[in-house]
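In: Sequence first, then the predicted structure, then my questions.
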Amino acid sequence: MDVSRYLDLFLEESMEHLQTLNLGLLSLEKDSNRLDLLDEIFRAAHTLKGMSATMGYDPVAQLTHKMESLLEKIKERKILLNQEIVNTLFQCVDALEKMLLMIREGETPELDLKNLLKKLNNLEKSQVIKEVEQERNKQKSPPKFQQEELESGFNEYEINVIHEALSKGFNVWKIMISLSPDCLMKSVRAFMVFRNLESLGEIIKAVPPVQDIEDEKFDREFTLFLVSKEESTEIEQALNISEIAIKSMEKVKVKKSKGSVPHKPIKTKNKTQFASGKKHQVYQTVRVDIGRLDKLMNLVGELVINKTRLEQIYLSNDWRGLHETIEQINHITTDLQMVVQNVRMVSIEQVFNRFPRMVRDLTKELGKEVDLILEGKDTELDRTVIDEIGDPLVHLIRNAIDHGLEPPKEREVSHKSPTGMLKLSAKHEGNQVSICVEDDGRGLDVEAIRCKVLENKIVTKSQLETMDEQAIVNLIFESGFSTAKVVTNVSGRGVGLDVVKNKIVALNGQVSVETKKGQGTRFLIKLPLTLAIIQALLVKVQEEIFAIPLVNIDETTDLEPKKIKNIQGQPTMVLRGKVLPLVYIKKILEVPGDKEAEELNVVVVQKGKQKIGLVVEDLIGQQEIVISSLGKLLSGLPGIVGASILGDGTVALILDIGTLFWEGISCGESIYSF
């Protein structure tokens, strides 16, 4: 069994627990009396500790164990929560995230946790209320453990866990498991053992390590150490599994001694590295509602039935039955496509939940007050889109806080609330998802943009004179653009909004901006629900077939070549009284051929409020297509986002409208007044 599959599940669940910790701490920072939040934070830390200990990541387990101890004392009102404790717990969450990212990259999670652990220890001791501390001093000191125990199979962390479990009345069981000689899939049986035992308590140690067990790098036996309140009878029932036998089961006892245990750092290098010593591929996973899987299975069953019908029709020459079966298969494949698409859908909540902590840290760093509003967190998107949209949203939120929202004093001068508003929302609009990032800050300074684009030679003065205000505002998406007067750690280095645009364009999406001086700025992102299957218009350029995503198309029209007018070097046409810039697909993509058409077709595409016309020879028609990647050799082709194999075997290249749009209007003296 491939450990990478379990590793991905561990990482995914661990990141969810980190989000729970972050969101819980943010809420607890505002209201320290919320016991329900304390319980939620404590459970997240406890679960993360158990998972990481089972996987053999001791540094993660050690840190979460210390967090858990501190949180437990806060729950019991033995420690008063203050800002120092909250800040320290946030530092712990950051350290945990770094270690999990190291694990994802196949590295050993080795961070210098000495200072952080020391800070947790000091907080746990120094913050204890005096009366409670005096009472505790009267009690018998906790037992010390012999150094020999550390060298006989348990490390210091495991010793502490065992002591804590015993002091709270738990049993610590050492269970030796034996597999039958004819067991073919050892790792599957081992997984069943882990699953059943974890329902009874917490597995704190496995010999050999979990990775070796899952890789079947053991003979027929392995040993587990289980912390549980259950007795032997319940454990025996849980292990009543085919091809599994309990070779021995006994309670663990730790010897006491008068001496103390010297600090010994935990070495995890050998334990956490994979046996091959190489980085394993981490598989992407999607959690699926069982109802969707049931429907998927039913549809597959219907396909099997129709496959059998086709075989019978072939033998009997039943052409009427063939027509009916083809119709039935058509309906099934349509339903199957929808179900599979729904299976890939993931809530955008997991992206949105990253931002409250980020906003909290940025506002403290910049001395601003911001109220973050999140709407539409249950909106679903394709998993691929979810994975890619996070970074663009980070850029937009950081820019809004750094550039858009004013400091409290400046807001009061403008008769605004000292606390700025930053709203992040998502909603479905047909086959698209609309994501909006909106603030009530100072808005964009159009005059500053004019000066900066001329200074950076993004456009010429003559081009600038032909642009309306919206077109000038759109120049903030150009590479190297920044109006920041001071370069900060947050933004202002000329990297940001062009990255946002390029990322969203690569996702077949669109981004637009609206702003009002003194009132705020609104960025609107539109993305397709899925990147796998889209509706497209097939067009012909010379002898080549191209596909234009339907979501980008505003309308189509025909055009006589003699009606094309050149304005400042840019070919244009007049459409309902407005000038429309034209882009020749043949020229932009350098399509070979010299065929001249008497009448051209124009596909009008739109990005935000701007439109251009793509000139093609023929319109073939609308069709649903499956997007395939171009592969390594062709992936760098400008203006092409993918390919699709049509029903007759012809390959159609899918146009990257975003790239063509920006390349097209930059040819010659661009016309922006449309």
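Out: Everything's here; your move. Numbers count the residues shown, from 1 in each chain.
In: contacts and neighbour counts: CA atoms only from here.
Out: Fine.
In: residue ranges of the strands in the stretch 1-150 of the chain, please?
Out: Per DSSP state E, counting those that start in this stretch, the stretch 1-150 of the chain carries strands over the ranges 144-145.
In: Closest to the centroid, which residue in the chain?
Out: Asp387 (4.1 Å; CA atoms, centre = their mean).
In: Please report how far it lies from Ser228.
Out: Going from Asp387 to Ser228 by CA to CA, to the nearest Å gives 38 Å.
In: likewise Leu18?
Out: 25 Å.
In: again with Lys427
Out: Distance from Lys427 to Ser228, by CA to CA: 45 Å.
In: More neighbours: the two, which one.
Out: Ser228 (21 against 18; other CA atoms under 10 Å).
In: Now do stretch 531-541: distance to the chain's middle.
Out: Centroid displacement of stretch 531-541 relative to its chain, using CA atoms, centre = their mean, to the nearest Å, is 27 Å.
In: then this one, side by side with the first:
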Amino acid sequence: MAEGFDNDEMKEIVQEFLAEAQEMLEGLDNFFVQLEARPDDTSLLNEIFRAAHSIKGSAGFIGLTRIVEVAHHAENVLNQLRQGMMKAEPAVIDIILEAMDALKLLLEEVHTGVQADVDIDTLTMKLDLLLQWGEDQASSHESTGPAVPDSEEAGMVVPPEDPEESETEEPAPPLPAKVAEIVSRDPSPAVSSQPSPSASAQTEGAAPQSSGVEVDQTIRVETSRLDNVMNLVGELVLGRNRLVRLATDTSGDEDWEKQQKDIAEAVIQLSRVTTDLQLAVIKTRMQPIKKVLGKFPRMVRDLSRKLGKEARLELSGEETELDKSVIEEIGDPLVHIIRNAIDHGLEMPEERLAAGKSPEGVVRISAYQEGNSIVIEISDDGHGVNVDRVRRKAIERNLISAADADRMTTEELVNLIFLPGFSTAEKVTDVSGRGVGMDVVRTNINKINGTVEIRSQNGLGSTFVINLPLTIAIIQALMVAIGDEVYAVPLQSVVETVKITESDIRTLSGAEVLNLRNQVLPLLRLRDEFKIPGEANESAGKNRYVVVVQLGSRSVGLVVEALPYQEEVVIKSMGPILSGIRGMAGATITGDGKVVLILDVGEILQDIQIRGHQGVSAVSR
């Protein structure tokens, strides 16, 4: 379908329509969830109607007839809701949301040129039956107030003349038999079973895969931020001109010391402007996290209805900003965590009542900035993690040995749910049970230099704490040396550095450890890990350095031979050939022109944990 737009100007109009329509539909998902809780909110109904009408009008201008047809039928139903001819009960919202999902797939059809698997005839039949049901309701009793004209203007809703009378109306009759039968048989027969763009990676059975839709390569930036970048570029040009003049000045009129002083001042000024420019460019890439969180109210609503549970989602800190690349990567892990909270965390309504809780469970997501990191907490008020069950399942699946389990703390046992293949589900469903979801969470978060851990209290619920960098392109790194080799360790994961001698290292269960303030810290010699040729001086008096790194509750000491310096580095990909090397997150070029590999602390700690059967395991600090 997209191939039909040959004119460049028309292509630009279509792309603008796709971006705006997708944004509107994502917002509508959230609006409909709110509408279920506040069915008489006229301002919300007006907002929903205007969005649907805008999509229909713009699609009609471009000539997208399939989108117009679905939007028109949905708009008719929405207009009845505005006029009070029907109530926004869950079964009604189900059908309207199905239409919204169909519109998302039709937008994808325009974008990719591949026809979407949407049965428009079935969908419009359901919407028409719903429309007829609303008209039958309206004609069966006298209206309590003047009907709102079917206008395509701004659309103000006229309230009933007597609110008390409207509250005492007889209950609305059930949905028509044909619609009820279709809904009960298959909630979404008109829409393909493939995941929609707004619900990617909601199936736990596999790691997130490319959907075939191009990732959005555009970003909206405030003009003031671009103005700031432009001003700084101007200062950068002035600084460059100053340095060029000083470097090419051969007049010899000025003495050498004065020239050196001028060059030093120009370099300092250039450094200051470069730092400011770096921060300004990072800000242009920042987006509010609500871009990701906006799709979750709909997901919580649908999943809780499917599982027969009552759940409410509470959001806070939606304006917290993250780098666009981090925003793109964090969506799938959050989907898995929220699905896990509803499926495994929240109890059934009768169980909650028996435990003295409200029948409605609550899932809370909060985001806030803490130093140079962004923290996202996802908590639920369910029954918490059953530590004994986790221990038993981990041993049954040979993920840990019984001896390892006896040595582990409660916190370590709880965090075993992140191991590949772990699941406490008794049977596999389309929601959970394959032991992939939490592994995907940790893998994806580690990939962007973040950390995740879980805190749980029996009977009170669980909290997932995700710690993310503000940006993943530029990081502070600690340089460590082993012989002539230099590596970069992301400073965010470094807790401290300790100077030791060989005599301070002990052996426990065949593994080297360090007694650090009465805590047993497992050690890893990077020389041995990376098989660096040559031998270090092993004399008892030779100094060593231990870089203590931590990811969540796990810590390990990296034994190195020197700590040359600390530097801000730009992460570069090592390309497809070298990208699969374990323990390496990328590479960078340092100030002296050398290429230095950046360590992936998450993978190093994961490898150590997997070696737990040989007695090497990360110990909680």
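Out: Perfect, I can see it now. Bear in mind that the values here come from a model prediction, so they are computed numbers and not experimental data.
In: sorry, back to before: the helix or strand containing the residue nearest to the centre of structure 1 corresponds to what range in structure 2?
Out: If you go by DSSP states H and E, Asp387 of structure 1 is part of helix 383-399. Aligned using TM-score structural alignment, helix 383-399 of structure 1 spans residues 324-340 in structure 2.
In: what does stretch 502-511 of structure 1 give?
Out: Using TM-score structural alignment, the match for stretch 502-511 of structure 1 in structure 2 runs over residues 443-452.
In: Flag every buried residue along the matching stretch.
Out: 443-452 (16 or more other CA atoms under 10 Å).
In: end-to-end on that stretch?
Out: Per CA to CA, the first residue of stretch 443-452 of structure 2 is 10 Å away from its last.
In: what does that stretch rub up against?
Out: 326, 329-330, 333, 442, 464-469, 472, 551-552, 585, 600, 602-603 (CA atoms under 8 Å, 6 or more residues apart in numbering).
In: What's Gln115 of structure 2 aligned with over in structure 1?
Out: Superposed on structure 1 with TM-score structural alignment, Gln115 of structure 2 falls opposite Thr108.
In: typo on my end, Ile577 of structure 2
Out: Checking TM-score structural alignment: Ile577 of structure 2 goes with Leu633.
In: and the match of helix 383-399 of structure 1, how far from structure 1 on average?
Out: Comparison of stretch 324-340 of structure 2 with structure 1 after fitting gives an average deviation of 0.6 Å (mean CA distance after the TM-score superposition for structure 1).
In: buried sites along that stretch?
Out: By 16+ other CA under 10 Å, the buried positions in stretch 324-340 of structure 2 come out as 324, 326-327, 330-340.
In: do the same with stretch 35-42 of structure 1
Out: Applying 16+ other CA under 10 Å to stretch 35-42 of structure 1 flags 37-38, 40-42 as buried.
In: what's near enough to touch the closest residue to Ile397 of structure 1 other than its chain neighbours?
Out: Leaving aside its sequence neighbours, Ile397 of structure 1 sits nearest to Val437 (CA to CA, 6 or more residues apart in numbering; 7.3 Å). Neighbour list for Val437 of structure 1: 393, 396-397, 422-425, 522-524 [criterion: CA under 8 Å, 6+ apart].
In: Let's have the residues you listed in JSON lines, adding distance to Val539 of structure 1.
Out: Shown next, in JSON lines, are those (distance: CA to CA, whole Å):
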{"residue": "Leu393", "distance to Val539 of structure 1": "34"}
{"residue": "Leu396", "distance to Val539 of structure 1": "35"}
{"residue": "Ile397", "distance to Val539 of structure 1": "39"}
{"residue": "Leu422", "distance to Val539 of structure 1": "42"}
{"residue": "Lys423", "distance to Val539 of structure 1": "40"}
{"residue": "Leu424", "distance to Val539 of structure 1": "37"}
{"residue": "Ser425", "distance to Val539 of structure 1": "36"}
{"residue": "Arg522", "distance to Val539 of structure 1": "35"}
{"residue": "Phe523", "distance to Val539 of structure 1": "32"}
{"residue": "Leu524", "distance to Val539 of structure 1": "29"}
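In: Helices of the stretch 151-300 of structure 1, start to end?
Out: Using DSSP state H, counting those that start in this stretch, the helices of the stretch 151-300 of structure 1 run over 156-167, 186-198, 210-214, 232-238, 269-272, 290-316.
In: and those helices as TSV, adding mean neighbour count and distance to Lys144 of structure 1?
Out: As requested, the helices of the stretch 151-300 of structure 1 are exported to TSV (neighbours: other CA atoms under 10 Å; distance: least, CA to CA, whole Å):
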stretch	mean neighbour count	distance to Lys144 of structure 1
helix 156-167	17	9
helix 186-198	18	29
helix 210-214	21	29
helix 232-238	13	28
helix 269-272	16	26
helix 290-316	13	50
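In: Make a markdown table out of those helices and add distance to Thr325 of structure 1.
Out: Below are these laid out as a markdown table (distance: least, CA to CA, whole Å):
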| stretch | distance to Thr325 of structure 1 |
| --- | --- |
| helix 156-167 | 63 |
| helix 186-198 | 41 |
| helix 210-214 | 45 |
| helix 232-238 | 49 |
| helix 269-272 | 55 |
| helix 290-316 | 7 |
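In: rewinding a little: of the contacts of stretch 443-452 of structure 2, which belong to helices?
Out: 326, 329-330, 333, 442, 602-603 (DSSP state H).
In: hmm, who's touching the match of helix 383-399 of structure 1?
Out: 200-202, 204, 208, 285-287, 289, 292, 296, 300, 303, 363, 378, 431-432, 437-438, 440-442, 444-445, 448, 464, 470-472.
In: rewinding a little: host element of the aligned partner of the residue nearest to Ile397 of structure 1 in structure 2?
Out: In structure 2, the residue paired with Val437 of structure 1 according to TM-score structural alignment is Ile378. Ile378 of structure 2 is part of strand 373-380 when elements are defined by DSSP H and E.
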